[in-house]
Each structure stands twice: as C-alpha cells, then as structure tokens.
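*Asks:* sequence-free structure coming up:
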C-alpha cells in the first residue's frame, strides 16, 4: 500500500496520474496547504522541505521497513520503477537500449522539475496570487513560460509523447503544468503539438480519475484563495 500525502495542485496531480495508470493500491492523506498542514511535524518527518506530495511505501520491493519519498520527480521515478511501467524503457530492451531510453525520460523529467514547473508556477503567482500587479514580473514569467512551451512543442513534433511513442512519467510530470491556471490561461494557440498531446492525455480514463479526486479531497478546489491562505503559502520564512 502507498500512503500518498496529497493536495490537488499540479505537483499533486502528477502522482495520482501515475498511481491511477499503474493500478498501484494507495490511500490519500490530504495535506491542506492553505491551512498549514505541510508544517506539521509528522509530515515534515517524511517531507522536510514542507512541500507535498510525499509518499510512504508500506511494502517496498526489498521487503524491509517502509520507504518515504519526497519531491514529485523522485516519487514518479520510484513508483514507475516499482510498477515496472511508464519508465520509458521499452519491453524487451537490452541493457544498452534501456540505458539510453531511460536517459531521455530523465532529461525531460528534470526539465520539468527545473524549468516548466517553477517558471509556470511563477507565472501563476504573479498573474493570479500576487497582491499587486508587478508588470516586469508578469512579462518576465509569461515570456519564459511561453519559451518553455515552445521547447516542448518542438520536442513533440513527430512524437506521440515526450519520450517517443510510449506514455511515460515525463508526460505525467509535464501535463499538469500546461494549462494549470484557468483564471490566467497561457495562449496555447501557437503550440499545435502541445495541444494535440494535451488532448490525448486528457482523454485517458486514468487522467480523468486522477483529476476527479480534486473535488473529493478539496471541494473548494479552483476557488480564489483567501488572504489567510496566501499568507500561509507565500509568507513563510525560516522556521
């Protein structure tokens, strides 16, 4: 059983996408980040950066003590290896081919973690959450988010998915960050390959199940945040 510490955000969706696709048994433990649940000692013991998602695998492959994993990219890699699916390695690949295929997936997984997620997140912060309009920041992060969409669009030219013809954790990492802010949407019109890819993933039954969890866990998902919630999320210094 996988204990998933989750809240319906783009990073949270990454993990439910994989769990629903892989069919791994899991239990959701909501972490209400607007109320500060991410700072509770029990959660910090498994996620010291006070960010969700995090998991605890109660039945690791080595048969030993439970394994906890934080950081969404590390969780995706761990769970895909556990399931033996969506790793980016084709069935029957020899060692050399497997190494090369895995490298491609990891490149794009880390690209999302270091680029698409943080830059799109800053775009969202200054267009949706910031208490005042900061024109420079809005323009800076809009341009960078659009640049990254261009990178993704070029990568998807002639490919069904990011790593090739097979759906992988690279796609699951990127998908929630494309079109994440409905109240301040980025213009996807110039990115035909991204639109086609996004529509294909949205149509997957596992994607629909994963996103249906948002309203179950947080019925207020999608509503504007209160000033108190913004203070909890964005007003923290060292603790």
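*Replies:* Yes, it's here. These figures come from a predicted structure and were not determined experimentally.
*Asks:* CA only for contacts and neighbour counts going forward, please
*Replies:* Noted.
*Asks:* Next secondary structure element downstream of the longest helix seen in the chain?
*Replies:* Using DSSP state H to define each element, the chain has its longest helix at helix 135-156. Next helix or strand after helix 135-156 toward the C-terminus (DSSP states H and E): helix 169-174.
*Asks:* by how many degrees do the following helix or strand past that following helix and helix 135-156 diverge?
*Replies:* Using DSSP H and E, the helix or strand that follows helix 169-174 in sequence is helix 192-202. Following axes from the mean of the first three to the mean of the last three Cα atoms, to 10 degrees, one obtains 80 degrees for the angle between helix 192-202 and helix 135-156.
*Asks:* Go through the longest helix of the chain and flag the buried ones.
*Replies:* Buried residues in helix 135-156, counted by 16 or more other Cα atoms under 10 Å: 138, 141-142, 144-146, 148-150, 152-156.
*Asks:* Could you single out the nearest of the residues you listed to residue 58?
*Replies:* Within these, proximity to residue 58 (Cα to Cα) peaks at residue 152, which comes in at 35.7 Å.
*Asks:* The residue lying closest to the closest one once chain neighbours are set aside: neighbour count?
*Replies:* Distances taken as Cα to Cα, 6 or more residues apart in numbering place residue 194 nearest to residue 152, at 6.9 Å, with adjacent residues excluded. Residue 194: 25 surrounding residues under other Cα atoms under 10 Å.
*Asks:* Second structure follows, compare the two:
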C-alpha cells in the first residue's frame, strides 16, 4: 500500500492508521450512507469529522480531495492496482465499496444495473428534492412567505415516496430479498425527512406501510445504528 503523505488532506486530518480507508464526513444523510455501508461491509477505516460549524469543507486541504466542498469523501490507500484512490460523491463511493468487496450489489449483470438505477434515482431525485423541502420547511420557514416553494417540494417528495412505496410492495428491500447499496442510499434520507426536517406529516410518510416497514428494518440493522453516529 502506498503512503498517504502526498495527499494534502492528511495534513489537516492526519491518519492514525494510514493502512486503513480514510473517511471524511459528517452524520448527515449523505454522510451516513457511507459510514453505514462501511460498517455493513466490515472494512477497516478511520473516520474524520468535517465540521460545517468551522467550515472545514471549505479549507484548501478538504478541497484538494473534493473540489465540490461536500461530504462525504474517502481516501483509500489500497485502491485499484494497489494505488491510493481519492473519491467524492456518496453514490460513487457506495458503488466503489460494493465493487471493491463484491457485496451489497447483485452479481447478476442485469440486476446490478437495476440496483444502480435505484441508486441514481436517489442521487438525482429523492435526495435533492428532500433537501429542498427540508430547506423551505425547516430552515427557511420564517424567511420565505411565499407558499409556492414548500408546496412544490412537498408535492415532489410525496410523488417520490409513492414510487418507493410501490417498489417495496411485496419486496423486503428495494432489490428484493437482499439488502444493497440502493437501500443504504435511501433510508438515511427517510430518517431525516421524518426526523430532523419534521416533514413526515405533510408528506404522508407515516401512512406508507411498505416504506415504514422497510425503513424500520434498514435503520435498525446493527451497522446502521453504528453508522448514524460516525464520525462522532
């Protein structure tokens, strides 16, 4: 395994265990995706907290790893060919970890792409739309008097939840009987929608039996319980 000293991010967040995968994150929905996956996979890793309160994500060291200044990001000392690999975007990281281990993604080629399509559905739709609803419903409720933004994103969140509810009808998980990165990409956002954002009632989340059953299963997995608190 190559040393990580050439990566500027390790100067701000030194690696105590440079032979382990380095995680730079915070316990947001996108951050939890990766910590929960790492816990599920049992990969040795070291977690570093990127604090928004001190704008850690805007520091030159973090930007050297992720120019998009968002968490999570990883630095794997044992990447493809044994060379270090730096990676950002939670969906890309989930896919990389699944391919690295051969777990949490179907082996069948067609089913693999079906799993990836649901991962992309979360990345391009559910996550951004839930985030916008959270902004206007939770963060900017007293700043934006026009009801249109909240109504728009509430309606879109409802539509996306209906898609998920239908998909889970007769299925234990999004891909059927097996828990995959598709599930891991979605359930932290369901947790935040009904919890931190306080938007469960206006989106009808509590009335979706399939989603509620599935969410309870996903979020109560031992790896998920650990993942929601990483980094501490």
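*Replies:* Received it, and whenever you're ready, just let me know what you need. Keep in mind that this is a model prediction, so the values were computed, not measured.
*Asks:* Once they're superposed, tell me the TM-score.
*Replies:* After superposition, the two chains reach a TM-score (TM-score structural alignment, normalised by the length of the second structure) of 0.85; 206 aligned residues with a Cα RMSD of 1.3 Å.
*Asks:* quick one on the thing from earlier: average distance between the longest helix of the first structure and the second structure?
*Replies:* In the superposition with the second structure, the aligned residues lie an average of 0.6 Å away from helix 135-156 of the first structure, counting by mean Cα distance after the TM-score superposition for the first structure.
*Asks:* In the second structure, which residue range corresponds to that helix?
*Replies:* The alignment of helix 135-156 of the first structure onto the second structure (TM-score structural alignment) spans residues 147-168.
*Asks:* For that stretch, give me every contacting residue.
*Replies:* Stretch 147-168 of the second structure is contacted from outside by 125-126, 129-130, 132-133, 136-137, 174, 202-205, 208-211, 214, using Cα atoms under 8 Å, 6 or more residues apart in numbering.
*Asks:* Out of those, which end up buried?
*Replies:* Neighbour-count burial (16+ other Cα under 10 Å) is assigned, among the contacts of stretch 147-168 of the second structure, to 126, 129-130, 132-133, 136-137, 174, 203, 205, 210-211, 214.
*Asks:* Need the max-distance pair from these.
*Replies:* Maximum pairwise distance among these (Cα to Cα): 28.6 Å, between 136 and 174.
*Asks:* Let me see the contact set for residue 119 of the second structure.
*Replies:* 91, 181, 182, 185.
*Asks:* quick one: the third one from residue 164 of the second structure, how far?
*Replies:* It stands for residue 182 of the second structure. With the distance defined as Cα to Cα, to the nearest Å, residue 182 of the second structure ends up 11 Å from residue 164 of the second structure.
*Asks:* Repeat that for the last one.
*Replies:* Using Cα to Cα, we find residue 185 of the second structure at a distance of 13 Å from residue 164 of the second structure.
*Asks:* again with the second one
*Replies:* According to Cα to Cα, residue 181 of the second structure and residue 164 of the second structure sit 15 Å apart.
*Asks:* what does the first one give?
*Replies:* Taking Cα to Cα as the criterion, residue 91 of the second structure is separated from residue 164 of the second structure by 18 Å.
*Asks:* cool, residue 80 of the second structure as well?
*Replies:* Taken as Cα to Cα, the span from residue 80 of the second structure to residue 164 of the second structure is 34 Å.
*Asks:* How about residue 94 of the second structure?
*Replies:* 20 Å.
*Asks:* Apart from its chain neighbours, what residue comes closest to residue 163 of the first structure?
*Replies:* residue 105 (5.9 Å).
*Asks:* Now name the helix or strand holding that neighbour.
*Replies:* Using DSSP H and E, residue 105 of the first structure sits within helix 95-111.
*Asks:* and what of residue 80 of the first structure?
*Replies:* Going by DSSP H and E, residue 80 of the first structure is part of helix 72-83.
*Asks:* List the buried residues for that helix?
*Replies:* 72, 73, 75, 76, 77, 79, 80.
*Asks:* Translate the fourth one into the numbering of the second structure.
*Replies:* Under the alignment (TM-score structural alignment), residue 76 of the first structure pairs with residue 94 of the second structure.
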